[in-house]
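**Q** Quick one: sequence and predicted model below, then my questions.
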Amino acid sequence: MAARGGDVTRRLGLDALDGLPAAARPVVDPAGVSVGIVHLGIGAFHRAHQAVFTEEAMASHGDLSWGVCGVSQRSRTVVDQLAPQDGLYAVLERSAAGATARVVGSVREVLCAADNASGVLDRIAAPSTRIVTLTVTEKGYRLRPATGHLDLADGEVVADLAGRPPRTVAGQLVRGLERRMHNDAGPLTVVCCDNLPANGVVMRRLVGDFCARLPDSPGLTEWIAQSVRFPSTMVDRIVPATAGADRAEVTRLLGLRDEGTVVAEPFRQWVIEDDFAAARPAWERAGATLTDDVGPYETMKLRLLNGSHSTLAYLGALAGCEFIAHAVRAARLGELVHRLMADEVRPTLAVPASFDVAEYTATLLERFANPALKHRTIQVAMDGSQKLPQRLLGTARDLLALGDSPRLIAFAVAGWMRYVSAGQSERGGPLPVDDPLAARIAAVTAGADSPAAVCHALLGLAEIFGEDLSVDPTFPGLVLDGLQRLTRDGVAPAVRAILAT
């Protein structure tokens, strides 16, 4: 249904669904769906990924007890978007062929942890809740990237441990599990869906770190070990930030105003370790892969897709490219990331049987080049200190252990260093450093007046590079060479030079 005359103001909600064409309606009746999942971090990615898989799983199996209670960690923005719409929102799929919109009906409740912490804990502790899922981005876990453990010096973690209404995911989970144990509400599965290697293992470790600092931890720790599972996952779908033009497109396609629109590419993938404490949705019927070992899939995705994405973001932003689709076509950056994937990432991977890495790599480049997505380079460039270890540095360490040279990985790291220290792009545009370690990065580079000084200062950040890479006999020199080229010559000449060697 298209908007008529530009005057459509009716807002999306349950009472408006009958007016939508069948292809645009939820695949389940939202009014019949009850909550069985609590999701921490109900941003755009969850709504375009796990919520869609869950809705389709309910439709295929007929079990409507897997609705989502979405939790916004700090801001009420998503609550204000979705609550007046009965939890409904549209996923706008954009491809080179055009755009389609469909309303999703799996989100049945939205809470803001900042003003209803007890309500969040009650939901986690409810017997009807059998799964908690999370997408809070890498920085949301409050971990030290170099160790993988909870950052016990983080002010928010300290406050949660002191007993305030919890605001960190570790605090929310542990306090919710504590209530669940006392209520005898049954087992629970915690499904981390962020881009962290072995994310289930990491989540279990963070919960354990938090529990260990509580006065009554032994009993709770034992109950969690017996009653809670933390499967690892790999998630994949490119979900750029929603713009006003996207909401206008949904209004045109549906004839309704939707404040909760999310944008996504057509591609989506979810690989889940089959280790659940109790029942789960039939996600495999919606296209998810259930497996005994997620490791090979998550390593491939983190290093091939995410590593290349970050490389395109830093170098593309430096070159003045606003969007990833522009970056992949500029300054031979598409060729650079193809070489990076084929020559340096591929030798470090344990590829699952029947998986075609060459086809996957080609598909990634096509996805990056999708001109309809408008995925901003500076959005992908956010939180680099939290992303580099798993996206790029793990590959570098594996290559060094094999006796190979991580030239292209080091060049990508040099791109990050130039991004966080340059201040502006080659076209004069701003390069915002949106990062949990932004103040520390600025402090250590403040007096660095040469590429060598910048490189030395940033490699010294053990929370990013560990204690090994800064003293490796090869890696610092490779990074410095790339940073000198980028500083002296600019992105395009530096890329040409690195590809010629």
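**A** Arrived safely, thanks for sending. Residues are numbered from 1 along each chain as shown.
**Q** From now on I want contacts and neighbour counts done on CA atoms only, so please keep to that.
**A** Will do.
**Q** the helices in the stretch 251-400 of the chain, which residues?
**A** With DSSP state H, counting those that start in this stretch as the criterion, the stretch 251-400 of the chain has helices at 295-300, 307-318, 324-327, 333-339, 357-368, 377-380, 384-388, 394-402.
**Q** Touching the second one from outside, list them.
**A** Outside of helix 307-318, the residues within contact range by CA atoms under 8 Å, 6 or more residues apart in numbering are 322-324, 326-328, 330, 333-334, 337, 340-341, 368, 377-378, 380-381, 388, 391-392, 412-413, 415-416, 418-419, 424-426, 431, 491.
**Q** That one vs helix 394-402, what angle?
**A** Calculated by axes from the mean of the first three to the mean of the last three CA atoms, to 10 degrees, helix 307-318 forms an angle of 120 degrees with helix 394-402.
**Q** distance of the residue nearest to residue 384 when sequence neighbours are not counted from residue 387?
**A** With sequence-adjacent residues excluded and distances taken as CA to CA, 6 or more residues apart in numbering, residue 384 is closest to residue 435, at 6.6 Å. From residue 435 across to residue 387, the span is 10 Å (CA to CA, to the nearest Å).
**Q** out of the two, which sits in the busier spot?
**A** Ranked by neighbour count (other CA atoms under 10 Å), residue 435 and residue 387 place residue 387 first, with 23 against 17.
**Q** Check it against this one:
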Amino acid sequence: MTERLSFDTKPSTAVDPRELSIGLVHLGLGAFHRAHQAVYTELAAAATGETTWGISGVSQRSTTVRDQLAPQDGLYSVLERGLGEPTVRVIASIREMLVAPEGVVERIADPAVSVVTLTVTEKGYRASPDGGLDFNDEGVKVDLASATPRTVVGQLVAGLAARARTGAGPLTLLSCDNLVANGAVLRRLVHEFAEAKPSPGLAEQLESARFPSSMVDRIVPATTDADRADAERLLGCRDEGVVVAEPFRQWVIENDFAAARPAWERAGAILTDDVAPWERVKLRMLNATHSLLAYLGALKGYATIAEAVRDEELFRQALDLMTEDVVPTLDPPADLDLTTYGESVLERFANPALKHRTAQVAMDGSVKLPVRLLGTVRDRLAAGAEPRHAALAVAAWMRYVSTAEAIDDPLADRLRAAVTSAKAGPAGLVDALLGVEQVFAADLRDDTTFRALLTTHLAELSR
């Protein structure tokens, strides 16, 4: 059997992992982080020669990543799939793999750590529909009564409290999830948890902390056996932790840090005073179109996004969503041409080498729709326009959750109950799902234009 990736078998890496000390904690040790922030961090360290930015990566639930990487000395590869032959890069920046809750608070409290980054998906923040902390969430309730936090916000607050006790320096908490104003969202949740569970010095520690916003972009599909085989062929050794990504990557970061940070700009990141214009473009154009293609593609029987976007009808619907509904709601950065950006989005989605599954993109729709599509719906309605294409994407989600054999969603039980209780016909299903208050606020639930669009689209999709 081929030897496994390790210090002994690895091809060259941008940095020597044995020289790296831990200065950064990352919560959410999934494929996206390993294909994105970990790559930027390693390239930044290589560009500057700094050895203080090794990553302590934390899995929130599963031991899978630790089990994959620990026998490989923490090494793994990123397999880039473009239109030509795939390429592979071995990454060495992750120097520790933890599984929550063991050791997480202690590592956040380490004085050598000055930055905590997060990719825990939208549902990992345990937010209520109004954007505050969901104090009815079982995990939040347990953490408020426990000394061993299991939620992300609980871990951050406990880590800040521990830093206050030991006199560790100020901390930057950097969200990298697809949330509008993710830094402000995280700040509010952390402050509300801290107010509910105060401790000596915590208020002062929070006062010195920083919560910059960021926008991340890279398509990272689930790894397949074919990907592992290609990585082994290119590496000459076996990698159980390989992740797959497109060649494109982007990271826009608000330049607001409490203390030292990696020189991510040396690796191609954009440091800016205002992330919001970049974030809105990405969420409303790329992410919203991704969701539309996922739901419509799945309904037409397509297994991957690339298959869906090559369907002439779906391609046109995706393009119309961006050009007719989204673009009028945007005020983009000065050097970003929206027409070119939209074309590049569809080109990236059409990459046949990625095989990004429609079912994977369709996950967690109840938390994705509000940040990807419903803002566009509101803005178009406020302008006196009909958001026909954004409403089509929402109707496709409604059709999807009403027909899928299994729903991978934090509100799966609530959605099933709504579907089951719906009156017959498209209008009945629209009424039932608009009644899910965690997704649709009263303004959209009661808007007759939006309701009529959804009913019309759903009737057409049902046929």
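**A** Nice, I can see it. None of the values given here were measured: they were computed from a predicted structure.
**Q** related to what we said a few turns ago, what subset of the contacts of helix 307-318 of the first structure is buried?
**A** Among these, the ones that count as buried by 16 or more other CA atoms under 10 Å are 322-324, 326-328, 330, 333-334, 337, 340-341, 368, 377-378, 380-381, 388, 391-392, 412-413, 415-416, 418-419, 424-425, 431, 491.
**Q** just to revisit the earlier point, now the helices of the stretch 251-400 of the first structure in TSV, with distance to residue 130 of the first structure?
**A** Formatted as TSV, the helices of the stretch 251-400 of the first structure follow (distance: least, CA to CA, whole Å):
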stretch	distance to residue 130 of the first structure
helix 295-300	24
helix 307-318	33
helix 324-327	38
helix 333-339	41
helix 357-368	34
helix 377-380	33
helix 384-388	30
helix 394-402	34
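**Q** right, so of the ones you listed, which gets closest to residue 463 of the first structure?
**A** With respect to residue 463 of the first structure, and counting by CA to CA, the nearest of these is helix 384-388 at 8.1 Å.
**Q** which secondary structure elements does the closest one contact?
**A** Under the contact definition 3 or more CA pairs under 8 Å, 6 or more residues apart in numbering; DSSP states H and E, helix 384-388 of the first structure sits against helix 462-465.
**Q** Quick check: end-to-end length of stretch 416-435 of the second structure?
**A** Stretch 416-435 of the second structure has an end-to-end distance of 13 Å (CA to CA).
**Q** what do you get for stretch 7-17 of the second structure?
**A** Terminal residues of stretch 7-17 of the second structure lie 9 Å apart, using CA to CA.
**Q** How far off centre is that stretch?
**A** Relative to its parent chain, stretch 7-17 of the second structure has a centroid offset of 28 Å by CA atoms, centre = their mean, to the nearest Å.
**Q** same thing with stretch 126-141 of the second structure?
**A** Mean C-alpha position of stretch 126-141 of the second structure versus that of the full chain (CA atoms, centre = their mean) differs by 19 Å.
**Q** Report the buried residues of that stretch.
**A** The neighbour-count check on stretch 126-141 of the second structure (16+ other CA under 10 Å) flags 126, 127, 132, 133, 134, 135, 139, 140 as buried.
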